[in-house]
Each structure stands twice: as structure tokens, then as C-alpha cells.
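[1] Build me a structure from this.
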Amino acid sequence: MSDDTKNIDPLVPDLSEPLRRALGDRYLTYALSTIMHRALPDARDGLKPVHRRILFAMRELKLSSTGGFRKSAKISGDVMGNYHPHGDAAIYDAMARLAQDFNVRYPLVDGQGNFGNIDGDNPAAARYTEARMTSAAEALIEGLAENAVDFRENYDGTLTEPVVMPASFPNLLANGSSGIAVGMATNIPPHNIAELCDACLHLIKTPDARDETLMNFVPGPDFPTGGTIVEPRENIVEAYRTGRGSFRLRCKYEVEDLGRGQWQVVVTEIPYQVQKSKLIEKIAELIQNKKIPILGDIRDESAEDVRIVLEPRSKNVEPEILMNMLYRSSDLEVRFSLNMNVLIDGLTPKVCSMKEVLRAFLDHRRDVLIRRSTYRMEKIDHRLEVLEGLIIAFLNLDRVIDIIRYDDDPKAALMREDWGRTFVRAMSEKDYVGPPEGEGELTEVQAEAILNMRLRSLRRLEEMELKRERDALMEERAGLDDLLNSGDLQWNRIAEQIRETKKQFGKDHPAGARRSVFAEAGEVEEVPLEAMIDREPITVVCSEMGWIRAMTGHIDLTRELKFKDGDGPRFVFHAETTDRLLAFGSNGRFYTVSAANLPGGRGMGEPLRLIVDLPNEAEIVDLFIHKAGRKLLVASSAGDGFVVPEDDVVAQTRSGKQVLNVRGDTRARVCKPVGGDSVAVVGENRKVLVFLLDELPEMGRGKGVRLQKYKDGGMSDVTTFTMAEGLSWLDPAGRTRTELELAEWLGKRAGSGRMAPRGFPRDNRFN
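    Here you go, the predicted model:
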């Protein structure tokens, strides 16, 4: 833009600002809006703005807990149009959640129709369902008509809405809350109202109570879906003291005896916020992938209650072992995180302890009590003023009638009349404090009340009723005045209200009893595989192309077996279903396979590469049964090797465990069990070297040390033996030959060796 086209009018403000500042200011505004008006609940009533507006709109629609239902679409529409200018779908979802007894400990909405279920199914559309408030919701809004809280204008300034609800019980802890804001989040579990009321009463009696003491009244969360909390007490105390922590929550189950040693596990309660359908789907996947060999089947027999049946594959183990395995592998055990980040005064986000949250609630209840008492006193003062005027009218009825009948402006005439002596007659000597201001003149309020009095009220009985009402109001006013001027009386009144709340929502309430129980988790020992699987004989068959299968029973190893065209047998040996197989690849990795997970022997089996992650370029060097405590000798084609404990090569994952390091064209070639005191190695050059086993190191992983030195070619085979028994091999005719005199080939490790003895196999293999 040229200089002559720029706006240089000094009356027009310059609206430009740096982009960094503009973005920062606008993002900060958005963050504060999200924190204060969307994601974090208020510590006083435990509600977010959307929940507070839903309850207020239902109150305005007069949807009491004993009244009729209204369409959910009508409720969400009123909330959106009057108080919450956001999507109706979001409003309806929030309202539906308040009606779900598996999500909310004390539902605030009484739903009629399909409001979703524990399987994770969504509620029906808002046009199909109906709702009203529950008694718990009415306890939250009690006192709104008595100036208990401040009101503010709604989003367009046409209506007003409450800033916070009066809240007769600590809803924040009773129903919990969760939300994600900008840079902060909150996650609070539900608790039992009766226990919270006991903690509040103790806090009123002992304001400086310790957090550990409050645990005597609130031992932990109380989830809507029940379950068993297995978190240690000291961890729960620390979580409540700091406002951050977590709780381990398990399902609740029973063991049903089916007779003849058979049994099944029935899960009756699942952890909080776990969808039953997804839980069953996950466990079924574990069964299909044979991750839990002892588990045979799972069935969902749930109706109104939860009933998940777990059938074991074997009766040889205890139900606790099965459940401990499921705890580790599925959502039958979860961790519920505690992050008590709330708006402590409606404005400031803070991570609070349980004591701070309860103190915020009690301080709020005191404010509500003072405001309601003040409001009631104002109403009483107004009514007393009216009653005084009405009593004057009754005591001077003839004069009042004359003024009304003949005066052009009866209201002004009533106010001008001197009723001073009337007060002496109207009020007893002990209550009389003199005529009102204006020398016994009636106020405008009193005159208006006299003029609005009905003719049927002009009877002697009515005068007596007015005096009784006046005396009762004077007594109530004196009590309120004492209450407002005494902190002790205020806390006593709050304690009475909390006791009434406890009685209302305690053991006699349908949801009053504690649902979640406590137990010790205990240490879970590793369960041996043979304890989980029926021990049965099998024959493992692995072909030259790597197809593996398990045939039932111990068959004759010389029997002719069927293979794919161009394929044939390579490894055939007897095993049992409880065995673990070790496969050694030419890439130097060991792979572990459970014999119970092998495919059946009716077909051709499956490629071992699909069962474990064996690369395409790697070949199977050896396949054998794992024996604990044994040692293995592994060697590469370059003539390097070492001894490794067999227990150290067992892999826990499909990807196996790297043991022998190989590079370039070098390949792992030999894996033999160690037996004896000597090592014999033969190269592709047919030279044999014998040396003592002590010269080989024992390692967990590495390249190893040089076994034999070669000018051309590499290593062909290696074995271990006992020097005193001699070195044996199979000759071309299949006969065993033994060489006892080995001095000619005996040497130090890494030597070249001497030409193999007469009759040594042409394939340079010892066996």
C-alpha cells in the first residue's frame, strides 16, 4: 500500500497488533472458557455448567420426582434455547449420562425409555425418551426460590440462571466427575453419600481433622457397578491427601460347583466404566489366540444384572489362578486414576485434597444457610408489617369501613389516619414498642393489605388467627436472628441438615448401601504351564519347509507321514502338551513355542514363520524341547561360539530373543546340548579339532570366541563329549564308531586341527 492510500485519520483507531500477541490473547481466552465453563466442575455443587443448566431447565418445567415425564427433546431444546447455546446432541448426551445408574452413583435424571446400557449401546433419540428429576436432583436445587445463591444473566440477557446450586449433599464426591480442559484435566470417582455425610459431620466437629482421620469415615470410592477395590490403604490415604493417585479395581465373581470336580466362574460385577460387550470380546480374543490356555469359553448370560460365565479348559488349577491371569490380560482389573482438579471457588482451578473439597462444600452450605435465613427474615418482616395493619383494621373495623365507603382516596386516608392508640390495644404490653414511624400512621404496604382484604375475613375468628400467626412469626424471627448472630448455631443447623440428608440417602434409600468392597490383592505367583494345561502326549512334526503340527499321542517315529508336494520330514519327536519348544534360527535368535498351541495333526499344519516372527531369509537350524537347567553350545558358520544357559534363551514374545550375533554372510549353524568335558569341531575342510570344554566361555549373548581357525570355508559341525568315553559318529552304513585315541586331534581352542579319522562321514557331521 502506498503512503498516500494509508488511513492517516487520527480519529480512526489502529486495530493492528502483532500476530503473536493476538494468538496468545485469543488462545488464553479460549483456554479459560474451556476450564471454567465446560470441563471442570464446581467444588460446591459438583456440577459443570451444562449439568447445572439441565437441572435448572427441568425445574422451570416443573419436572419433579413425583410429577410427570416430559420428552427429552423438549428438555434439551429448552436448555439449548434458554441457557446453553451449544449442540442439542451434546446436551442430550450429558442428560442421558445423568440418568444412567451404571455411570452415575446417584442419578440426577429419572429416565423413561432407552437411555443406553452397560454394553455401551447409545441411548435412543431424544424424541423417543422422556425424563424428570430424581430426589437427588431436587436435593441439589432445594432453596433456589429462597435467594440461596446468586443468579446471572443467560447468554442473551433475557433470562437468569443460577451461578451454583444450593446442593444439600457433596455431589462432587458423591457422583464424581471427569473432564479434559486445556492443559489440565479432572477425574473423580463416585463415593457413598452416607459416608460423606459422616465425614462432613466430623469435619464440623473437628475443623482441623487430618486427612487420615477422614478415611475412617470414607474408606474409598463407591462405584455404581460395584467391584472390589484392592488398593492398599496407605495408597488411598496418600491419594486423598494430595488429590492425585489411582485405585486398582477388580470384578466381583463367584465360583459355581458343577459336580464331579467341574466348576465355572461367574462374574457378577465388572469394573467401573468398562463396557461389558468389549470386555467379553477382548476375553474371547484371548481364548482364540490361546493367550490363556486354561480358559476354555466365555458366555454372557446377563439379563437385568451382570452374569458372565467363564469355563475353564482344565479343572487342574484353582479358580484364583484363572482370575489372576485374566486380571493381567483383560479389563477385569483396571486402574481408576484420581485427579481432583476442581474450581474451588467457582473461578480458580486447583488440585484439592478430600478435606479441602469437603470444606468447600461446608462453607458453601453455610453461605446458603445465611442467605436463606436472611431471605426468610425479610419475608417475616414483611408479613409482620402486613399483620399489624390487618390487626389494626380488625380493632377499628367501623372506621376502616367508613373510610373505604365514603372517602374518594381510601388508601391515602388510611395512611393519614392516626392509629396510635390502636397499637396499645393491638399488641400486648411486652411486645409493644410504640407506634410505627409517622405517629401511628399505616404504611403503604399495610394500607394496600387492608384494601385487598376479603369480606369473608371480617370475622372474629380471623382476628385470632392473625394474632396466632403474628406470635409464631415473632418467635421464628427471634430464632433466625439468634441463628444469624451465632456461628455455633449455624454449624449446628448445618449438621442437622446433613443428618437429614444422610437419613434420606442412607441405608433406606435404594442406592444407599455400599456397593464396592475392599480386599487385599496379594502376590500373584507365576503359574507353570503344566499346571494350566492337561498333560497329554503328542508327536511334533516339522517339515523341511517349516510346516509344523502336533499329532495326538506318541506315534512311531519311523512311520511314513504325509507332506506337501516337494516337502518332507525334518524334525519328528515325542513331546507333551505342557512342553515348550525352542526353535533356533540361522539369524541367531531363539523362538519359544508352546506345544499346546501347535496346530492339530489332521492337516499339514501351519508355517512356523506365522507362529513366530521368523524372517523369510532365516532358516530353522534346530527345534527341540526346552529342558530347564540345561546348557547349550551355539556356533556360527564362521567358527565362533559359546555356551549359553538354556533358561536364558527362552523368549516371551513372538519376535524371539537374540543370542548369537551374526553379520554379513555368517549364519548360525549349530545348537547342541552340552554334555561331557570336551568339544570336537569339524570344518568344511574335514579337519577335526578337539579341546577341553573349559576353554569356552559361558555367555548370555554375543558373537562368541573362535572355536577353529580356517583358511578356506567355514565350520561344518561341533559337538561335546566325554574324553574318557571317546568321540563317536555314525559311519555311512549307519553304524556307531568310536575313536578313543584322540591325542592326534587334541589341541588348544582356535587351532587348525588335523584331517578327520578314517571312516568319518562325508557330510562332515558327527551324528
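
[2] C-alpha from now on. contacts and neighbour counts both.
    OK.

[3] count of neighbours near Asp409?
    Other residues near Asp409 number 11, with proximity taken as other C-alpha atoms under 10 Å.

[4] Now do the strands in the stretch 251-400 of the chain.
    Assignment of strands within the stretch 251-400 of the chain using DSSP state E, counting those that start in this stretch yields the ranges 252-259, 262-269, 295-300, 308-312, 333-339, 341-343, 349-351.

[5] Just the terminal-to-terminal distance for stretch 310-320.
    Taking C-alpha to C-alpha, to the nearest Å, the first and last residues of stretch 310-320 lie 12 Å apart.

[6] er, stretch 67-77 actually
    Distance between the two ends of stretch 67-77: 20 Å, counting by C-alpha to C-alpha.

[7] Residues contacting that stretch, please?
    Taking contacts as C-alpha atoms under 8 Å, 6 or more residues apart in numbering, the residues outside stretch 67-77 that touch it are 54, 57-58, 63, 88, 91-92, 112, 126-132.

[8] switch to 10 Å and redo it
    Among residues not part of stretch 67-77, those counted as contacts by C-alpha atoms under 10 Å, 6 or more residues apart in numbering are 53-55, 57-58, 61-63, 78-85, 87-96, 110-112, 125-133.

[9] for comparison, sequence B:
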Amino acid sequence: MAELTDKDAPIGVLDAPFDSALSERYLVYAMSTITARSLPDVRDGLKPVHRRLLWAMRLLKLDPSQGYKKCARVVGDVIGKYHPHGDQSVYDAMVRLAQTFSLRYPLVDGQGNFGNIDGDNAAAYRYTEARLTQVAIDLMDGLDEDGANLRPTYNGEEQEPELFPGLFPNLLANGAAGIAVGMATSIPPHNAAELLDAAIALVDDRAADVLQFVKGPDFPTGGLVVDPAAVIAESYRTGRGSFRVRARWTVEREKGGGWQAVVSEIPFGVQKGKLIEQIASLINDKKLPILADVRDESDAEVRIVLEPRSRTVDAGVLMDGLFRLTDLEVRVPLNLNVLDKDRTPRVMSLAEALGAWVDHQFVVLERRTRHRLDKIADRIELLDGYLIAYLNLDRVIEIIRTEDEPKQVMIAEFGLTDRQAEAILNMRLRSLRRLEEFEIRKERDSLDKERAGLAALLESPTKQKTRMKRDLTKVRDRYGAETLLGARRTTIEEAAPAREIPLEAMIEREPITVILSRRGWIRALRGHNDLSAPDTMKFKEGDGPAFAFHAQTTDKLLMAAENGRFYTLAADKLPGGRGFGEPVRAMVDLDGSVGVIALVKASGQDRLLLAASDGRGFIVQVADTIAETRKGKTVMTPRTGALLKVVRPVGKDDDYVAAIGDNRKMLVFPIAELVEMSRGQGLQLQRFRDGGLSDAKTFVFAQGLSWPMGGGTGRMRSEPDLSAWRAARGAAGRMPPTGFPRDNRFG
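    Okay, the predicted model is just below:
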């Protein structure tokens, strides 16, 4: 079968590589998405759908002074004449333009249910009504004066503006957000008065520092921007960054010393309903134990009440926890990616974006001036014709009554233009009475004066700047800080990042008595109980106390096992004091054959002395012994046949170590000779000919050693001079002082 050639290919079929054809078509689609859907124009800050919505409402005469019309009517006009897309997407865009919590300066005045800050959807467009706001009127000002080009709509039956020429800085005032193909934009809203002040400064000096006027975003929902000024300035300089936005809150005091935190403003873009769910989830999951309850008492204003677990909870700590764990603090991105005057997408700095808008306003000023000059020329032409008719009124009437072609006769006899002759012929008889020479000349002189002023304006850049500043000032007064709409809502107030909440702050601090029995039953009694009282120290038959001490619910407890593993217990999670407690082995993964040799508080001390039964030991930082899981953490690795024997806190001033063996020989050596490490076997504390280590502790050499005397009397005995037992680490030692306990324990 013969191969097909290009000549044999069907008409209309292009033979091309699939990858290049696909890439070319995808590029066309991508550019269409970027320029005609997702990115706003730097000159008016609108996307095509928003521009077409406002244009359709303008043609429907939905001015602020007029009545409302159904949104269904507006959506129908938009999708039928200008924007052939889905009705729901167009209506969603219209709803956002009307939401006071979405737009800093709403462009649509809605009547009916347009959604709320809780995240509820708007009602269907057959139920809602809308009209334009004054902001939208300002944004479209100049369309009747050739301020912008008109282009045919998608079907060629109508016309629509390419952009809006008004003096309202909509791009930065209302912000924008969109995702295109391969790029996106995210511009937060700003205060219009600040933007106009900066624009006025740029008219005189294009190198002016706009950050002297624009301090930061101004969100419709208020809140606080807590970034440092340098970070904000850098974001504006590059056009990329983010702003850390927090909710506004206050503390309300109650009778009796209690208090509650009240959130009155939430961050921009956060749905209040979901925020309440977030906070409630923290309470249910006990991820923020210091928070007891959350209530939504909002009406027209936001009011979220946060109730602490106790009046002793620090309000700042509570809010820091909520800032870290919920959307009470969010980051609002800045990506100033817009279409410039050539419809090219690029990221601009704040100064560049505002400067591009100012340049556009000068173009609009020139267009509107030339349009007015053309209107004046047309009017003067007619006035000159009217003046000729007035001065020759009888002859004009005679020509009209007697001539078959009066227009041509008047043109030939009086030197009129075609428009002048047509205007004279179209005059009503009642107008002849008003055609007085004085009035005609007065209007003409006025127009001549205006034309001269406009011509001078076009020729003088200085006059254009003066006119521009005057017009900008007029708009700025409408949106000034003293007005309800223009007053700044978001506070720029630097604050440190939310703190990591310590365990102590998450738990209500209460005194407890911790008791661990010899068989491994643990419990925590409320309060600091008497450790010698029978009610406190009661155990099962055949059991007895192993460790008992006073602590706080905010403490972490370190439990050391014979195999050298350390386990961490939270004091607030210990079983209550009723009964005999619960097995500690149910709280950690500890084998029943391994004994517990120590239970100490982790708080209030920095280092521990560890020693094994073979006499080897070292000093470890408490922080290195804390385990994060039930499996514990291996800290000491005793040699084969040896077990962890000693775990004692090291005092801050301790400078010597005392060790005593099963052979009843004691040794004292400087603590500096002992190594500090986080894991291992350590060094030999004392050498034994037979037996092993019985006990060890650190102490202050100048104060000597003290130990309890027998018989339960509570009396102590001391040995101030230990020079006779002082030797190098690893020595054998000598018999202890007279009266030292027979169990070879330092107490």
C-alpha cells in the first residue's frame, strides 16, 4: 500500500508533531486563563467577570439613588450579553462584591441574604436584589467621556469597556485573589485614603516613599497585623511575602476576680463558624487544658467568649495557645502579580503598582480632556450656525417656506456647514424666541474660555499634575479617615510570635503527694499530706512504701529502672488518691521483671548522679533523661551483670562525690573527676575487691556529710572533716566515720 504524502492529506488537516501541537494549544489556553479570567488589571483592579457585572448594572441604571433590582436580572444580562459562562459562577462573583466582610469597599449594595461571616451561602439570585455603591460609581467615572476604549462583546452585538477609568484605587483598596495556570495572585485590601495620599505624593515625585503613607493592609474584618515594620516594608518592596494577622481581643473582668477573653474581630478570610469548631475541638480533645469553654455571642458584631479553666490562668498564655493552634492568627499572603498596561502578567512592588495606576490616570485625564474639547468644538459650530440664523431670521424663514431644498440654499447663501444647516432646520418654533444674540455670544465666550483652558492643560505637564492632585484630593476627602467607610479598621502593631506553651501553663497548678509502693502501685493524693500519717501511707497487704514525696500537678516525674531506662510521668495524669492507685507498669512499657530504683521530680534540678552496682557512673543533664513515649529512654547502659543502683539529684554548689561499697568502705573525690554525658556506662567511681556499690551522692565538701541516726528519732549526725576519706576517683576507700548507718546508705 502506497504511503500518503502531504498532497494526499485531506483538506483542513494539518500534519504536525503531537507534542508541539499540544503545547501550542495549551499555551493558548493558559494565556487565556491568565489574561481573561484570573489576574486583575493593575489599572482598575478588576477581572473581566467583575467588570462586566458592574457594566451591566450601570446600563440597568442601578445607581445608589435608584431602587434595587433582582440579581437574577443582572446575572441574566451578564451571561447573555457579555460573559458566556455559568450563571452560578457569575452570581458568586456578584455576591462577593456585595459582602462587607470580603471587600473593604463593596462595589455592590445587596439587599437580602448575601451570606455571612460564619460561612453560610447566599440565597439564590431569584430572592436577592442589588444596586451599585458610590465606590462603583467612582470607579466607572469617565466612561461617558471616552475615559476608556470600548470593544465588541463576544458575539459582536454589544460593546463593553476594556477597563474602568475612575479615580478609585480599586486594585490595592479591595485587593484580589486568583489562581491561573502556572501563576497566582493574592493582594490584601488597603486603606483607600492612605493609597490616595501616596498617589498624590507620586504625582509630584515618582521616587516618593509610599510606605510613609501606606502602613500595611486594612482588612474589612479588622484585626491586627503584628509583623515588624521591616518585614512589611520588604514584602511591599518585592511584591511577595505575607502578613501575620491576629484577632482583636480584650479581657473582661467579672465579680469575684474571674475573667473571660472576648474576641471582637477575627482575621480576614476566616469563617467564624469553622473557627468556633476549631476551638471547641481543642477543648474536646484536651489539647488546650487551660481553656474551659467557648461561646459565640455574636449578633451584628463578632463576639466570641473564651472562658479559662481557672482565674489563675494567664490571659496572654491562653491567647498564645489559641494563636498557635487555631485560625485566631493566620498568614495572609501577598503576591502582587497583575496585568500591566500591555496586558503582560508580572509581579510589581507596591510603589510600582500604585505608580502604574497614577500613570493610567494621566492617560484618562488626557482622553477626557480631548473628548471635552471635541464636544466644545461641536457645540461652538452649532452656536455659530444659530447666531447666523438669528441675525438673518427673516431670510432663513423665507428660504424654508419657498425653497424645495432649503438646506443647500442656506449652505450656499450663508456659508453654513451641513451640521449647522441641519440643526437650524430641526429647530422648533418655540426655540426661536430664545435665540437671542446675547445668550448665544455668552455661551460661546464661555466655551472659548473653557477650550483655551483645556488646550493649555494638554500642553502643560505642570497643570496636569495640579489638576490630578486636585481630583485625587476630592476623592480622598470622600474616603478620609474621618468617614465611617474610610476609617482604618486594622491596627498595625508589632508583636512577638505566639509562645510555645510550657506544660506548666497548660495545667492548673495544685499540690499533690506522690506515692509509689514497692510492688509498683502509684497514686497522687491532693495536697501536701503528712508522709508519716497512717491514712496517707496505706497499702495492700504485703506491700509498703518505696517512694513518697510532695509535688505539683505541673511537675514531670522521672522514673528510673534497673536496666538504665528512664520513663517520664506527668504528675497531673497520675491516678487519684482513692484506693491504692494503679500499677505504674500500665502507664509505661516496663517489664515486670525489671525493678524501679528511683522516682524523682524533673523540675527544680538540672543534673543527676547515676551509678551502677559495679561502681561505674556519670552525671547527666535532666533534660537528656526525659522520654517522649511510653517506651522510655535508655540513659545508662550497665555492663553485663550490673544494674543501675543510684539516681540522685546534684546540687548547684556540690563539689565532691561520696561513694560507699557493700564492703563498707567509703571514698570521697572531687566532682570534677567525674564525666558528664547523656548516655553510656560512665567511669569507675570506686574500686571493690568483692561486692559492689551500695550508695553514692554529691555534696559540698566544706559542709561535710550528714546522715540520719537510727531508731526513727529523726536526729542527724554529721562528719565535718572528710579529709581522711578524700582520694582520687577509683580508689578503694576506707571504713566510714563512726556511727554511719549499717545499711550503707547516705539517707
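
[10] Next, the TM-score between them, please.
    These two chains, once laid on top of each other, score a TM-score of 0.81 by TM-score structural alignment, normalised by the length of structure 2; 717 aligned residues with a C-alpha RMSD of 4.8 Å.

[11] one step back: buried only: go through the contacts of stretch 67-77 of structure 1 for me.
    In terms of neighbour count (16 or more other C-alpha atoms under 10 Å), the buried residues within the contacts of stretch 67-77 of structure 1 are 53-55, 57-58, 63, 78-80, 82-84, 88, 91-93, 95-96, 110-112, 126, 129-133.

[12] how about Gln275 of structure 1, what's its match in structure 2?
    Under the alignment defined by TM-score structural alignment, Gln275 of structure 1 is paired with Gln271 of structure 2.

[13] Run a quick neighbour tally on its match.
    Counted with other C-alpha under 10 Å, the burial measure for Gln271 of structure 2 works out to 16 neighbours.

[14] Is it correct that it is in contact with Gly119?
    Yes: the criterion here is C-alpha atoms under 10 Å, and Gln271 of structure 2 meets it with Gly119 at 5.2 Å.

[15] could you say what helices and strands the helix or strand where Thr568 of structure 2 lies packs with?
    According to DSSP states H and E, Thr568 of structure 2 maps onto strand 565-570. Counting contacts by 3 or more C-alpha pairs under 10 Å, 6 or more residues apart in numbering; DSSP states H and E, the secondary-structure elements packed against strand 565-570 of structure 2 are strand 556-561, strand 596-601, strand 633-634.

[16] which element follows the shortest one toward the C-terminus?
    Downstream of strand 633-634 of structure 2, the first helix or strand assigned by DSSP H and E is strand 644-650.

[17] so how far is that next one off the chain centroid?
    Remark: strand 644-650 of structure 2 is offset 49 Å from the chain centroid, using C-alpha atoms, centre = their mean, to the nearest Å.

[18] Beyond that strand, next helix or strand please.
    Toward the C-terminal end, the helix or strand that comes next after strand 644-650 of structure 2 (DSSP H and E) is strand 656-661.

[19] could you pull out the helices for the stretch 51-200 of structure 2?
    Using DSSP state H, counting those that start in this stretch, the helices found in the stretch 51-200 of structure 2 span residues 71-77, 87-98, 134-140, 170-174, 192-204.

[20] what would those look like in TSV with distance to Leu318 of structure 2?
    Below are the helices of the stretch 51-200 of structure 2 laid out as TSV (distance: least, C-alpha to C-alpha, whole Å):
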stretch	distance to Leu318 of structure 2
helix 71-77	45
helix 87-98	34
helix 134-140	41
helix 170-174	33
helix 192-204	35
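
[21] Go through those helices and name the closest to Asp624 of structure 2.
    Evaluated over these, closeness to Asp624 of structure 2 peaks at helix 170-174, with 52.1 Å, by C-alpha to C-alpha.

[22] tell me the most buried of the helices and strands packed on strand 565-570 of structure 2?
    Compared across those, strand 556-561 shows the largest average neighbour count, a mean of 23 (mean count of other C-alpha atoms under 10 Å).

[23] what about the aligned partner of Leu390 of structure 1 in structure 2, distance to Asp87 of structure 2?
    For Leu390 of structure 1, the equivalent position in structure 2 is taken to be Tyr386, counting by TM-score structural alignment. Spatial separation of Tyr386 of structure 2 from Asp87 of structure 2 under the definition C-alpha to C-alpha is 52 Å.

[24] One more: Ala351 of structure 2?
    37 Å.

[25] neighbours around the closest residue to Ala351 of structure 2 other than its chain neighbours, how many?
    Leaving out its chain neighbours, the residue that sits closest to Ala351 of structure 2 by C-alpha to C-alpha, 6 or more residues apart in numbering is Val210, at 6.2 Å. Burial measure for Val210 of structure 2: 23 neighbouring residues, criterion other C-alpha under 10 Å.

[26] Pull the contacting residues for Val210 of structure 2.
    Residues counted as contacts of Val210 of structure 2 (C-alpha under 10 Å, 6+ apart) are 194-195, 197-202, 236, 350-352, 354-355.

[27] Equivalent analysis for Leu740 of structure 1, please.
    Contacts here follow C-alpha under 10 Å, 6+ apart; on that basis Leu740 of structure 1 touches Met723, Ala724, Glu725, Gly726, Leu727, Ser728.

[28] before we move on, what about Arg237 of structure 2?
    Counting by C-alpha under 10 Å, 6+ apart, Arg237 of structure 2 touches Leu211, Val231, Met348, Ser349, Leu350, Ala351, Glu352.

[29] Export those as CSV, with columns for distance to Gly175 of structure 2 and neighbour count.
    Compiled in CSV, these are given as follows (distance: C-alpha to C-alpha, whole Å; neighbours: other C-alpha atoms under 10 Å):
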residue, distance to Gly175 of structure 2, neighbour count
Leu211, 17, 18
Val231, 20, 13
Met348, 14, 22
Ser349, 14, 18
Leu350, 12, 21
Ala351, 15, 22
Glu352, 15, 17
